[in-house]
Every structure is written in C-alpha cells, then in structure tokens.
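# Structure of the sequence below:
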Amino acid sequence: MPTSPSMTTAATTRRIEGKPRVIVTRRLMPEIESRMSELFDAVLNSDDHPFSDEEMAAAVKDCDVLVPTVTDNIDPDLLEKAGDRLKLLANFGAGTDHIALAAARARRIVVTNTPGVFTDDTADLAMALIIGVMRRMREGTRIVRHGEWGGWTPTGMLGRSIGGKRLGIVGMGRIGQAVAHRARAFGMQIIYYNRRRLPESVERIFGADYAATVDELVAASDIVTLHCPTNAETHHLIDTRRISLMKPGAVLVNTGRGELVDQEAMITALENGQLWGAGLDVYPDEPNVDERLIAHPNVITQPHIGSATEEGRTAAGLKIIANIQSWADGHSPPDRVIEGYA
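The predicted structure is shown next:
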C-alpha cells in the first residue's frame, strides 16, 4: 500500500520477514502502538484521520491483519477487494455490527473483538446520564456559567429523584447487567427485555422483572436505557409508536448505537413533552449532532465517550495484540467472533 504522510510503520518500504503486516485504521494508546510495532509489521495512523474509501480499499489489499474500529464500514464489497491476503479482522471494540460477518466467514477471514473491557465504563456513563437528566444537570451548569443563577429557592431547578423509579433496560448482556447492578444500588426498580430470558437466579440478584416484549417494557418504565446491537430487527427500535407507549414525561438514555432510535420521533417527543429529557452518547450521523438536541435544556449530549477511559482503551489494545499474536502462532484467537453470537 502506498504510504501516505499520515501513516507511520516499523517498515514502510519492505516487508518484515516472519511478521504479519497489521494496518491500524485509527490512533491507539501509545503503549499499544509501541508494542504492535515491536511484534508486527505495523502500519499506524499517525494523525488519527478516518480512512477514506480509497485508503480502506488499499489497506485490505496490503495487510494480513486489519484493525478496524466502529468508524469503519467493513462491508462485503470491501472484503471482495481484499483478495486472498487478508486473514484477520482484529476489531477494536466489542460491537461488530459494522462488519459483514457472513461475508468474512465466506472468505475465511477470522474476526475478533474486545469483549468485556468497556463494560464498566459504558455502564458508568449510562448511570451518569440517567442521574444528569433526572437532576437537570445540563441546565444547571448552563445557568451558572452564564451568570443566570439568582440563588437558592425552595422551588428552583426541581429535578426528579431516581430512587423508586422503574428503569427499563433493553439488552441485558454484560453492559445491561452492569447498569442494573448500579441502578439497584440507587434504589431503582429494574425491568428488562432480552432476546433470551435470564435465569431466575440472575433475575433475583438484580430484583429484575422480565418484559416479554419491548412494548411492554417501554410502557412500564420511567426511564428506558438501550444496550443492544444494531441490526435489521433493532433499527429504529424506539420509534414514534413505541414512544407513544411510554409514560408521559419519561426519559430515554442511549449509549448503544444511534440507529436504535428514530431521531426525528425522539426530537418531536422532546419538544411536545412526551419525553421529559434524554441522555445521548451516540447519534445516527456522527459526528453530526442535531441542533435541536443541543438546544433542548434537558438533553445531555456526549461525544460517543462510553468507552473513553485510559484503562479501557489500553485493555482493548492488549486484547487486540493477544488476538493477533495467537492467530499468528497458528491458534484460534481467544476473542474470535462467531457469526450470530457477536
């Protein structure tokens, strides 16, 4: 692959004998990049720019291992351009909805991810958004910073308590359960929807009730938080119809994927009061955020930082290295993704 000024590598003009060529599409933690350069023929993205379609096509033709992230669309057409050389997609992140898993499997390309390392970080952010919206922290911060606070009054800046409120969790995997664990400590009641009902023993741990349908969950919840992958079934999972089923003045929190929510339906509900507020970390057209969301006094907008901690990003990088090294040594990588169970 032609080396652009934005790319650096341990060997840009020659192949390193015995080492797999690994192309990384975005900047990783410095210690991770340093270790990759020691172990592999690593091509790094020095200025962290998103790869263009042309750069991505060139990359898959010139590497044994591609390290993509959620910002990369690894579709069947791209994999077709890879030829026979690309053998491993070592994804940075647990979610793989941006990767055409069936196409990768058909071409005998192994796919790995980094499960578990972002669980607590994302759950922490979800709880922060729940508390922040319920206590109107975005609006409170604004009036203080703009010199509009006139002092304490008994009826000033009234928010809502979270103790006793019913939290509806859509997707009760690792992150959903971590959110339930935190919410339980705040005295919240838990109701959840999942493709497969959890064992009764796990439900007892969280004091959680099972909703047989998403409709049932949203109708029963004061706050709904989304922790499921995007696919054909979950695209616009929260739409006009489901928002209409929610309690008047309910709250919506999304740290999953922007495509889970029909954004226009959500904005309409925020503007007419059907939704009291929202806590958002993801959007359907990132990095663009609708101005109506930014303007709403009780919508907290974060820049997709659910996994953005030094510890989590380092742990993910170490998992990627372990997966690549295991594959290069002829073993099945520890975090291999099986289609349908990503």
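
# From here on, just use CA atoms for contacts and neighbour counts.
Fine.

# Would you mind listing the residues in contact with the residue nearest the centre of the chain?
Geometric centre of the chain, nearest residue: Gly256, 4.8 Å, by C-alpha atoms, centre = their mean. Listed by C-alpha atoms under 8 Å, 6 or more residues apart in numbering, the contact set of Gly256 reads 226-229, 281-282.

# most neighbours, which of these?
His227 (26 neighbours; other C-alpha atoms under 10 Å).

# if we can go back for a sec, which ones among the contacts of Gly256 lie within strands?
Leu226 (DSSP state E).

# Tell me the buried residues in stretch 108-125?
Within stretch 108-125, the residues scored as buried using 16 or more other C-alpha atoms under 10 Å are 109-115, 117-125.

# Can you name the residues in contact with it?
So stretch 108-125 is contacted by 86-96, 101, 104, 174-176, 178-179, 182, 255, 306-309, 312-313, 315-316, 319-320, 323, 333, 335-338 (C-alpha under 8 Å, 6+ apart).

# Now for Val176, which secondary structure element holds it?
Slight slip there: residue 176 is Gly, not Val. Take DSSP states H and E as the rule and Gly176 turns out to sit in helix 174-185.

# buried set for that helix?
Applying 16+ other C-alpha under 10 Å to helix 174-185 flags 174-184 as buried.

# Just put those in JSON lines and tack on distance to Gly18.
What follows is the buried residues of helix 174-185, written out as JSON lines (distance: C-alpha to C-alpha, whole Å):
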{"residue": "Arg174", "distance to Gly18": "38"}
{"residue": "Ile175", "distance to Gly18": "39"}
{"residue": "Gly176", "distance to Gly18": "42"}
{"residue": "Gln177", "distance to Gly18": "43"}
{"residue": "Ala178", "distance to Gly18": "42"}
{"residue": "Val179", "distance to Gly18": "44"}
{"residue": "Ala180", "distance to Gly18": "47"}
{"residue": "His181", "distance to Gly18": "46"}
{"residue": "Arg182", "distance to Gly18": "47"}
{"residue": "Ala183", "distance to Gly18": "50"}
{"residue": "Arg184", "distance to Gly18": "52"}
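
# Alongside the first, I'd like the structure of this one:
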Amino acid sequence: MTDRRPRVWVSQPLFDDTVAQLALHCDVVSTDAVTKHDSASLSANLADMDGVLITLNERIGAAEIANASALKMIANVGVGYNNLDVPALNAAGIVASNTPDVLTETTADLGFSLLMAAARRIVESDRWLRDGKWGQWSFTTMLGADLHGSTLGILGMGRIGQAIARRGHHGFGMKVLYHNRSQLPAEQEQAVGASYVGFDELLASVDHLVLVLPYTAQNHHIINAAALAKMKPTATLINIARGGIVDELALVDALANGRLASAALDVYENEPNVRPELLALDNIVLTPHIGSASLATRRAMVQVALDNLLAGLGIGPDAGKPVNAINAELLSNGTARIAVAGKKIYDKKR
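Reported below is the predicted structural model:
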C-alpha cells in the first residue's frame, strides 16, 4: 500500500463535470485548452503519472513511455486504438482500454447519413444552390442514386456494421451483403437481413459500400485501384472506419474519371490533414471524423474511459479489472503494473 493518491493526466479538455469524478480519488492534472502534443510533450506529461485519460489525437509508444515508470493505465477515449503502440505497452506492463459499445448506434447514424448525402448529392446540391445556379436547372440536374431497393454492401460486420445493416434492410428495404473475416451465425444474419459473400463478389455486386472494418497492417489500402476497378461505376463508397483502409489517391482517380459515382469520408490517412485532391472534388462528402459526435455519446465515452481508468488504478467496483482493457492478457498473466482485483493500492488520506 502507498500513502499517496494516484496522479492522473487528462490530455485534452473534455467534460468538466465528468472529469471531476477523478478528483475524488486522484490528483488530476488537466489540459485547459485543445493542444497538439508532440512526442516530447507527451513524454513530459506522462512522467510521474499513474494513469492518463487521452484522446485519439495522442500517439503513445515506446519513446513516450520511456520515463513513465509509475504509469499503470492508459484510458483511450475512442473505440479505435491505432494511436497506441500496444506491443510497447505490453513490454512495459501498462494496461490500455478503449470505449466500445457506447458509440455504435451514433456512428451508424453518421454512416447512413453520409451514404444518403453522397448518393443523393446533398452537399453538392447545397453548394450549387448557394452559388446561384438554380436558374440553370434542367430535368437531369443533380440526378443521384436511390437507396430503397438497392444493394448495400458492408465491409466489416462488427457492432457498427450490423447497426448499418439493420438500417438498410429494415428502414430502406435494401438487399444487404457483407464480407467479414468470419461469417456471422445464421440468427445474427437474419436479425440484420444480411448475407455473407466473398470480398470480390461484394465489390462487384453492391450499389453502395460502407467500410467499417478495423485498421490493421493487412487492411492497409484494402480499397485500392484494383478493388475500385471491380465496383460499379454508379456505386457509392463510404468510409467511417480508418483512413488507411482506402488508397486516397486511387479513390480520387476513380471519382475524377467516372469510375465511381460518389464517395463520403469521415476518416483520412493523415488526419487532421486532408489531401487537396479530395477537397477539389465535387462528388465527395467530407466530414472531420465526427462518427461519435453527439453530445450524449461523447459524454458516455468519457464516462466509460474514466471508469476504466479508475479500475486500472485499483478504485471502484472493478478495481484491478478495467472492463474494456485491450491488452487484458497482462491482467491474466500477472505482468501488468496495476493492482490485482480488490487490492487497495493507495490511501485516500493525503
């Protein structure tokens, strides 16, 4: 047992009332303004901390944790965690967590919104109207693609993919095809109205393709020039997964030369930088990684991350067992720095 309270760093401004819960148990160092932390800044802020609450903007690897000898727990506010070098954390015994489940429906809402906007040319039409071009109207102005009765393809069929499938099948009467590294059980397929097909068949068959698969080295640029060439020239592509899944220059080429009708992106390879070639296109909808950006969902994400952090510091009903640990094997094999379940690791008296 130690006689001090854990020290915690919060990397970005979040929700004050939620983060205030940390102060009941920890000494908290908060970042007051939105800050772009470089490697040196991260290293300095992680030093002497027992736990940290970070966003996807903070990239943490071996260099950043080299001097963080007390660090036990990193709570990532987000589902994805490609901002974390998990092998480096494993080697150091540092447990990390994410925030799954709470943003599934909100992200699916955004994915379907982008699909509708791209297929029906909503953003392009808005810009055309604002530019005073309505007087140039003809019967074929701004013709888009139907969703109802069309074929929806989903690449990646986790929670968000299934939520999108439900919207398409039950809400719009779409035929839903999907490809995933493993096929869903029959009852799950029936519940969302989806049928499993191979990757190439998915590309060739769908009118609209939504990407919701996790980013891995194997999935890097899985949507490349060859994949795009297999799609219908009338098809729509939506990416709400991770930017590296799509070869952006190949996508630009397909959109600019009529080999793909439209696209919508919420994620990019070099966020927050967006390729100027994408910005120059009319037949693409671009949003700044807002998949989970509803007030209720973002608050829920911070709460889940905070609960994970406290558990990793040996506090609360899940003490020593953060529910959403992404490297939970550290807990089971005894190599984690955090306390075992139920063991008090600090004294609240300062």
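
# TM-score for these two?
The TM-score (TM-score structural alignment, normalised by the length of the first structure) is 0.89; 323 aligned residues with a C-alpha RMSD of 1.9 Å.

# before we move on, the earlier item: return the closest of the contacts of Gly256 of the first structure with respect to Thr240 of the first structure.
Of all those, Thr240 of the first structure sits closest to Leu226, with 16.1 Å by C-alpha to C-alpha.

# What's the closest one aligned with over in the second structure?
Counting by TM-score structural alignment, Leu226 of the first structure corresponds to Leu211 in the second structure.

# What of Leu125 of the first structure?
Leu125 of the first structure maps onto Leu110 in the second structure, by TM-score structural alignment.

# and its match, helix, strand or coil?
helix (DSSP: H, G, I helix; E, B strand; the rest coil).

# do Glu311 of the first structure as well
helix.

# List the buried residues of stretch 209-222 of the second structure.
Going by 16+ other C-alpha under 10 Å, stretch 209-222 of the second structure has these buried residues: 209-215, 220-222.

# now do stretch 330-337 of the first structure
Buried residues in stretch 330-337 of the first structure (16+ other C-alpha under 10 Å): 333-337.

# Just name the closest of the residues you listed to Asp262 of the first structure, please.
Nearest to Asp262 of the first structure among these, counting by C-alpha to C-alpha, is Val337 at 28.6 Å.

# Run through the residues that contact the closest one.
Residues in contact with Val337 of the first structure (C-alpha under 8 Å, 6+ apart) are 110-113.

# do you know how far the aligned residue in the second structure for it is from Thr99 of the second structure?
Under the alignment (TM-score structural alignment), Val337 of the first structure maps onto Ile326 of the second structure. Counting by C-alpha to C-alpha, to the nearest Å, the gap between Ile326 of the second structure and Thr99 of the second structure amounts to 10 Å.

# can you give me the helices for the stretch 101-250 of the second structure?
When assigned using DSSP state H, counting those that start in this stretch, the helices of the stretch 101-250 of the second structure occupy the ranges 104-119, 122-130, 159-166, 172, 186-192, 199-205, 225-229, 248-256.

# between these, which one is nearest to Ser332 of the second structure?
Comparing the helices of the stretch 101-250 of the second structure by C-alpha to C-alpha, helix 159-166 comes nearest, at 26.0 Å.

# Superposed on the first structure, what's the mean shift for the closest one?
Helix 159-166 of the second structure differs from its equivalent in the first structure by a mean of 0.8 Å after superposition (mean C-alpha distance after the TM-score superposition for the first structure).

# so where is that helix in the first structure?
Mapping helix 159-166 of the second structure onto the first structure (TM-score structural alignment) gives residues 174-181.

# now that stretch, how far from the chain's geometric center?
Distance of stretch 174-181 of the first structure from the chain centroid (C-alpha atoms, centre = their mean, to the nearest Å) equals 14 Å.

# what's in contact with it?
116, 119-120, 122-124, 126-127, 169-170, 190, 206, 227.

# Please tabulate those residues in a markdown table, including the columns distance to Glu200 of the first structure.
Shown next, in a markdown table, are the contacts of stretch 174-181 of the first structure (distance: C-alpha to C-alpha, whole Å):
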| residue | distance to Glu200 of the first structure |
| --- | --- |
| Gly116 | 23 |
| Thr119 | 22 |
| Asp120 | 23 |
| Thr122 | 25 |
| Ala123 | 22 |
| Asp124 | 25 |
| Ala126 | 25 |
| Met127 | 24 |
| Ile169 | 17 |
| Val170 | 18 |
| Ile190 | 14 |
| Phe206 | 10 |
| His227 | 21 |
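
# Can you tell me which of these is nearest Glu271 of the first structure?
The closest of the contacts of stretch 174-181 of the first structure, once distances to Glu271 of the first structure are taken by C-alpha to C-alpha, is Ala126, at 22.5 Å.

# Which residues are in contact with the closest one?
With contact taken as C-alpha under 8 Å, 6+ apart, Ala126 of the first structure is in contact with 179, 225, 253-255, 306.

# same deal with Arg182 of the first structure?
Contacts for Arg182 of the first structure (C-alpha under 8 Å, 6+ apart) come out as 123, 127.

# any idea which of the contacts of Gly256 of the first structure is closest to Glu17 of the first structure?
Distances from Glu17 of the first structure to the contacts of Gly256 of the first structure, taken by C-alpha to C-alpha, are shortest for Pro229, at 39.3 Å.

# ok, the closest one to Ala94 of the first structure distance?
10 Å.

# Distance from the chain centre to stretch 36-53 of the first structure, please.
With C-alpha atoms, centre = their mean, you get 22 Å for stretch 36-53 of the first structure.

# For it, buried residues please.
36-37, 39-46, 51.

# Looking at those residues, which are in strands?
41-45.

# can I get those in CSV with distance to Cys63 of the first structure?
Converted to CSV, those look like this (distance: C-alpha to C-alpha, whole Å):
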residue, distance to Cys63 of the first structure
Asp41, 9
Ala42, 9
Val43, 9
Leu44, 12
Asn45, 14
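
# of all the residues you listed, which two lie farthest apart?
The widest separation within these (C-alpha to C-alpha) is 13.5 Å, between Asp41 and Asn45.
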